[in-house]
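> here is my input, please return the structure:
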Amino acid sequence: MTNKATETGWKLDNSYARLPEKFFSKVELKPVSAPKLVKLNHSLAKSLGLNAEALQSEEGVAVFAGNEAPEGSLPIAQAYAGHQFGNFTMLGDGRALLFGEQITSQDERYDIQLKGSGRTPYSRGGDGRAALGPMLREYIISEAMHALGIPTTRSLAVVTTGESIVRETELPGAILTRVAASHLRVGTFQYGANWGTAEELRSLADYAIKRHYPHIEASEDRYLSLLQEVIERQAALIAKWQLVGFIHGVMNTDNMTISGETIDYGPCAFMDTYDPATVFSSIDLQGRYAYGNQPIIGGWNLARFAESLLPLLHEDEEQSVEIAQKAIEGYMGLYQSNWLAGMRAKLGLFNEEAEDEALIEELFRLMHKHRADYTNTFRVLTTGQLQGMDMCNTKEFDTWHKRWQERLDRQEGSKASSEQLMRDNNPAVIPRNHRVEEALEAAVERDDFSVMERLLAVLSDPYAYSPEQEEYAALPEPPDRPYRTYCGT
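Next up, the predicted model:
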């Protein structure tokens, strides 16, 4: 299939596979019986230098299904470890393979990974397969996150396999093609620190620097600089999550990237009613990864990353620990600075005043007390159409609103520029849980992908405030039980 592969536009390199073999295992393809392409991301394909028409051919679909390897690929499964709900364990790609890294015309490098492609040496008793519903969920949410301006892995394609997998019930099998700046994780470094030699760990760190932070390669303290860069990226990322009400659901260290991208959309969801204790994941029984805990867990995970780098930070162990602790202590301030800047933008504030934080905290207190919808609160503040929210009919809110208007009046710049700032930072729509479930049900149960296509179209420009988005901003009927998400494994 060399001619077809060339037509498709694959230009793959395998730099990760040049690391010590400790960090991966070569894998054989596990073909499926009847692959069918059900979703292709045309715009992403174009940006990667791929020919969308060729990708839809029989040969193109065979690649997405893991039936054939594209030219230049070297299929591997990556090894890593991780703290899962606080418990450290050996992990690895148990149901994924990495074909390699696509090199774009701008000389950018992106991992091309199949998720649900079959068993690997790291499958730990699992079948290595995935169900259609969770793969479509990842497609919807990751593309929504991209449109919201949040760093994220993306989804290139979803194929059904023509085979069933068994979980609680029999489900249609599927494979997702995931695109990432890389799949280097905090857990990759934990694996290297626990099961590798000092030189193997150093080679991993040097690789991460070369791939993601080449500007620090010549730094005398490049491993400290690596730690600081990852801290900065994660502080900014988690602040962006909080600003749109996104709940990751499974912030294990193996789901925290070195690049600062959001990865793994298993039990994730967006918050409707504002409550910091909100948890959707069926397995998060203690609320470890609740919305309000995400910034704290981010710091905890980064501390584990710092621990893995200790052998590289200084030859003296005590000094190494001191260096790492000092770096980690800066995380919460960075997060808070990112979050506060984002909140000012959501309220149309161009400048800074000492009382801004108190103004913001009072709004959240009111939202919590009156069980206000997170996204729609900022939506109505942006449009000025306050009539539809119960909270806005209270004296407490009137007092807050007057205080906010006075704050706006004190800054330079027009009301129109403040409104535009709010429109640029307050999405009119998010992937509402009931809309996502509606799309998944239609696709999985009835083979009807039109509901998902309409949802994706609306989510592709979340800041548009278009008439087409009105119905997707509406809240669902009050549920008779709490909404729950599942990890999809």
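
> hey, let's count contacts and neighbours off CA atoms from now on
Noted.

> residues contacting stretch 155-173, please?
32-42, 44-45, 61, 64-65, 129-132, 135-136, 138-139, 142-143, 174-179, 444 (C-alpha atoms under 8 Å, 6 or more residues apart in numbering).

> out of those, which sit inside helices?
Among those, the members falling in helices (DSSP state H) are 42, 44-45, 61, 64, 132, 135-136, 138-139, 142-143, 444.

> nearest to Ala303, out of the residues you listed: which one, please.
Checking these against Ala303 with C-alpha to C-alpha, the nearest one is Ser142 at 26.4 Å.

> so which residues of the protein form strands?
Taking DSSP state E as the test, the strands found in the chain are 12-13, 24-26, 36-40, 76-78, 81-84, 87-90, 96-103, 109-115, 130-131, 154-166, 170-180, 246-247, 269-270.

> now, of the contacts of stretch 155-173, which are buried?
Buried members of these, counted by 16 or more other C-alpha atoms under 10 Å: 32, 35-40, 42, 44-45, 61, 64-65, 129-132, 135-136, 138-139, 142-143, 174-179, 444.

> as a quick check, tell me the outermost residue of this protein.
Lys395 (38.8 Å; C-alpha atoms, centre = their mean).

> from Leu366, how far out is that one?
11 Å (C-alpha to C-alpha, to the nearest Å).

> ok so, going back, mind putting the ones in helices among the contacts of stretch 155-173 in TSV, distance to Thr375 included?
Conversion of these to TSV gives the following (distance: C-alpha to C-alpha, whole Å):
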residue	distance to Thr375
His42	29
Leu44	27
Ala45	31
Val61	38
Phe64	35
Leu132	28
Met135	25
Leu136	23
Glu138	21
Tyr139	21
Ser142	18
Glu143	18
Val444	28
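
> need the strands of the chain in CSV with distance to Ala198, can you?
As requested, the strands of the chain are exported to CSV (distance: least, C-alpha to C-alpha, whole Å):
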stretch, distance to Ala198
strand 12-13, 26
strand 24-26, 17
strand 36-40, 42
strand 76-78, 19
strand 81-84, 17
strand 87-90, 18
strand 96-103, 25
strand 109-115, 26
strand 130-131, 36
strand 154-166, 33
strand 170-180, 27
strand 246-247, 36
strand 269-270, 39
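
> let's see this one next to it:
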Amino acid sequence: MTAPEFNNSYTDLPPRMFAQVAPAGSPDPELIALNETLAARLGLSTDWLRSEAGMAMLSGNALPEGAASIAQAYAGHQFGHLSPQLGDGRALMIGEVVAPDGKRFDLQLKGAGRTPFSRQGDGKSWLGPVLREYLDSEFMAAVGVPTTRALAAVATGERVQRETVLPGGIMTRVAASHIRVGTFEYFGIRGDLEALRALCDHVMARHYPEASSPLEMLEMVVAAQARLVAHWMALGFIHGVMNTDNMAVSGETIDYGPAAFMDGYHPDRVFSSIDRHGRYAWSQQPHVAVWNLAQLASCLIPLMGSDQDKAIADATRVVHSFPATYQAAWMDRFCAKIGLFPSAEGKALIDRLLDLMASEQADFTRVFAGLSDGTARDEFLNREAFDDWQHDWQAQSPDTGLMRRTNPVRIPRNHRIEQAIQAAVAGDYAPFHRLDAALRAPFENRAAWDDLSNPPLAEERVTRTFCGT
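Have a look, this model is predicted:
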């Protein structure tokens, strides 16, 4: 039973890239959830994590020897407007661990208290965003989406002030790294080429060792983001706040905030309470990803050699490679959802099906999951139109097994998450644990979890989701 052995590399970078700060601590911490599967993946002792010393770390009360305890500096374009200084305002990276397979991961406490980047915030989190991100990120991991992970959720025993007074929480987040497009922007807008070079070298060594130049790194980041967003789209996932500070250069999904999965399908669906003009709607996500990557490219151009005209042309070419990579990944994902290999016929069938779904706002998850068991027709009112589509689809001899491996039967539905949060606020964590268990087996049909696959009743619908601050 040993403490984590931290092996920190980010703190070897120039000190202006982060701030050393201690967590605020928790007056009366209670462990809500410990992700033992993830702990084993990281080579961490679950016995130690459950011990007094482990709980002290997870609650921010005391950190083990070798911890970093830093808030990272970054900037970001938020809804298209540049904020030159953001940074970790309510999160602390407590250190990096090297897993048994040699891969390196950050451990970060979200909701650990004020940092120099907190601006007017208290640096805390209430329990709701902790449980939402825990459920969303672990579901994403279960369906194979690159994502940050949740190691633990802790109730702090403190009350935090939002619109009302609410119970506080801390989530221990695990990531391949927490370096964002906004991290590059922070130094790019300051003309700090030394920091940009150090950051670029660090990212290549950590995430893209095959890259030998900033341009090659950009190519790999663009490809990773194209594949990631295609995977989001195939799940009906809406990130909700795709600011550049919420795009990880590692290609992982990060910062779930107002994220949501669609119930009724419509391409322009928006949930985020702060996205008033649909900038980050489901259908806009690939376009926004390109825009964000263009901001990254702008930061890297000064590192691409003395011929800046050539550097601009090369960077532009790379950013413009996104659509082809995205379309290929989209085809792979969506054709698999209807049991076909990628083809023009498959693309036409997908487009027709999505049009039918949008016309009635049919349930995204239930339609695709129902194709393999014959229940998809029940999701439509215009069944004659669906029957016509189904006739043409079945003529392509779809692979039922492929569909069952591709289409989850349950997702983190907004109303179920809200129910679990409200129960937790009242001191009952059973709905959270039940939902967590079900979402870790998203492709399995189990009668005991059938209700979790159901769409919300009219009075249960959640139409707006919120950031955690």
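
> care to give me the TM-score?
The TM-score (TM-score structural alignment, normalised by the length of structure 2) is 0.97; 468 aligned residues with a C-alpha RMSD of 1.4 Å.

> name the nearest of the ones in helices among the contacts of stretch 155-173 of structure 1 relative to Leu97 of structure 1.
Using C-alpha to C-alpha, these come closest to Leu97 of structure 1 at Phe64, 11.2 Å.

> counterpart of that closest one over in structure 2?
Taking TM-score structural alignment, the alignment pairs Phe64 of structure 1 with Leu58 from structure 2.

> residues contacting its match?
49, 109, 152, 154, 170-172.

> again, 7 Å this time
For Leu58 of structure 2, the contacting residues are Thr172, by C-alpha atoms under 7 Å, 6 or more residues apart in numbering.

> quick one: it and Ile32 of structure 2, what's the gap?
Distance, Leu58 of structure 2 to Ile32 of structure 2, by C-alpha to C-alpha: 11 Å.

> so what sits against both of those two?
With C-alpha under 7 Å, 6+ apart, Leu58 of structure 2 and Ile32 have no common neighbours.

> how far away is the equivalent of Glu384 of structure 2 over in structure 1 from Pro31 of structure 1?
In structure 1, Glu384 of structure 2 lines up with Lys395, judged by TM-score structural alignment. According to C-alpha to C-alpha, Lys395 of structure 1 and Pro31 of structure 1 sit 64 Å apart.

> could you do Ser203 of structure 1 as well?
Distance of Ser203 of structure 1 to Pro31 of structure 1, computed by C-alpha to C-alpha: 33 Å.

> same check on Met332 of structure 1?
Counting by C-alpha to C-alpha - Met332 of structure 1 and Pro31 of structure 1 are separated by 46 Å.

> same deal with Leu421 of structure 1?
Plainly put, Leu421 of structure 1 is 50 Å away from Pro31 of structure 1 if you go by C-alpha to C-alpha.

> those two: who's more crowded?
Leu421 (19 against 16; other C-alpha atoms under 10 Å).

> tell me the contacts of the more buried one?
345, 348.

> mind checking what it lines up with in structure 2?
So, by TM-score structural alignment, Leu421 of structure 1 is matched to Leu402.

> same thing with Ser281 of structure 1?
Aligned against structure 2 - with TM-score structural alignment as the criterion - Ser281 of structure 1 pairs with Ser272.

> hang on, that match packs against Thr463?
No. Ser272 of structure 2 is beyond contact range of Thr463, at 8.5 Å (criterion: C-alpha atoms under 7 Å).

> those two - which one has more neighbours?
Ser272 (23 against 14).

> between the strands of structure 1, which gets nearest to Ala290 of structure 1?
strand 246-247 (7.2 Å).

> comparing that closest one with structure 2, how large is the average distance?
On superposition with structure 2, the mean distance recorded for strand 246-247 of structure 1 (mean C-alpha distance after the TM-score superposition for structure 1) is 0.6 Å.

> tell me the gap between that strand and the middle of its chain.
Per C-alpha atoms, centre = their mean, to the nearest Å, the displacement of strand 246-247 of structure 1 from the mean C-alpha position of its chain is 10 Å.

> got a list of contacts for that strand?
Strand 246-247 of structure 1 is contacted from outside by 268-271, 291, using C-alpha under 7 Å, 6+ apart.

> let's have the residues you listed in CSV, adding distance to Glu7 of structure 1 and neighbour count.
Below are the contacts of strand 246-247 of structure 1 laid out as CSV (distance: C-alpha to C-alpha, whole Å; neighbours: other C-alpha atoms under 10 Å):
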residue, distance to Glu7 of structure 1, neighbour count
Cys268, 37, 24
Ala269, 38, 25
Phe270, 39, 22
Met271, 43, 24
Tyr291, 45, 24
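
> next, format the residues you listed as JSON lines and append distance to Ile247 of structure 1.
What follows is the contacts of strand 246-247 of structure 1, written out as JSON lines (distance: C-alpha to C-alpha, whole Å):
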{"residue": "Cys268", "distance to Ile247 of structure 1": "6"}
{"residue": "Ala269", "distance to Ile247 of structure 1": "5"}
{"residue": "Phe270", "distance to Ile247 of structure 1": "6"}
{"residue": "Met271", "distance to Ile247 of structure 1": "7"}
{"residue": "Tyr291", "distance to Ile247 of structure 1": "6"}
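
> and of the residues you listed, the nearest to Glu353 of structure 1?
For the contacts of strand 246-247 of structure 1, the nearest to Glu353 of structure 1 is Tyr291 (26.7 Å; C-alpha to C-alpha).

> give the equivalent position in structure 2 for the closest one.
Checking TM-score structural alignment: Tyr291 of structure 1 goes with Trp282.

> got it, and Arg344 of structure 1?
By TM-score structural alignment, Arg344 of structure 1 lines up with Cys335.

> and its match, how many neighbours?
So Cys335 of structure 2, with other C-alpha under 10 Å, has 25 neighbours.

> in contact with it, which residues?
341-342, 346 are the contacts of Cys335 of structure 2 under C-alpha under 7 Å, 6+ apart.

> give the buried subset of these as a PyMOL selection command.
Entered in PyMOL, the line below selects the buried ones among those, by 16+ other C-alpha under 10 Å:
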select buried, resi 341+342+346
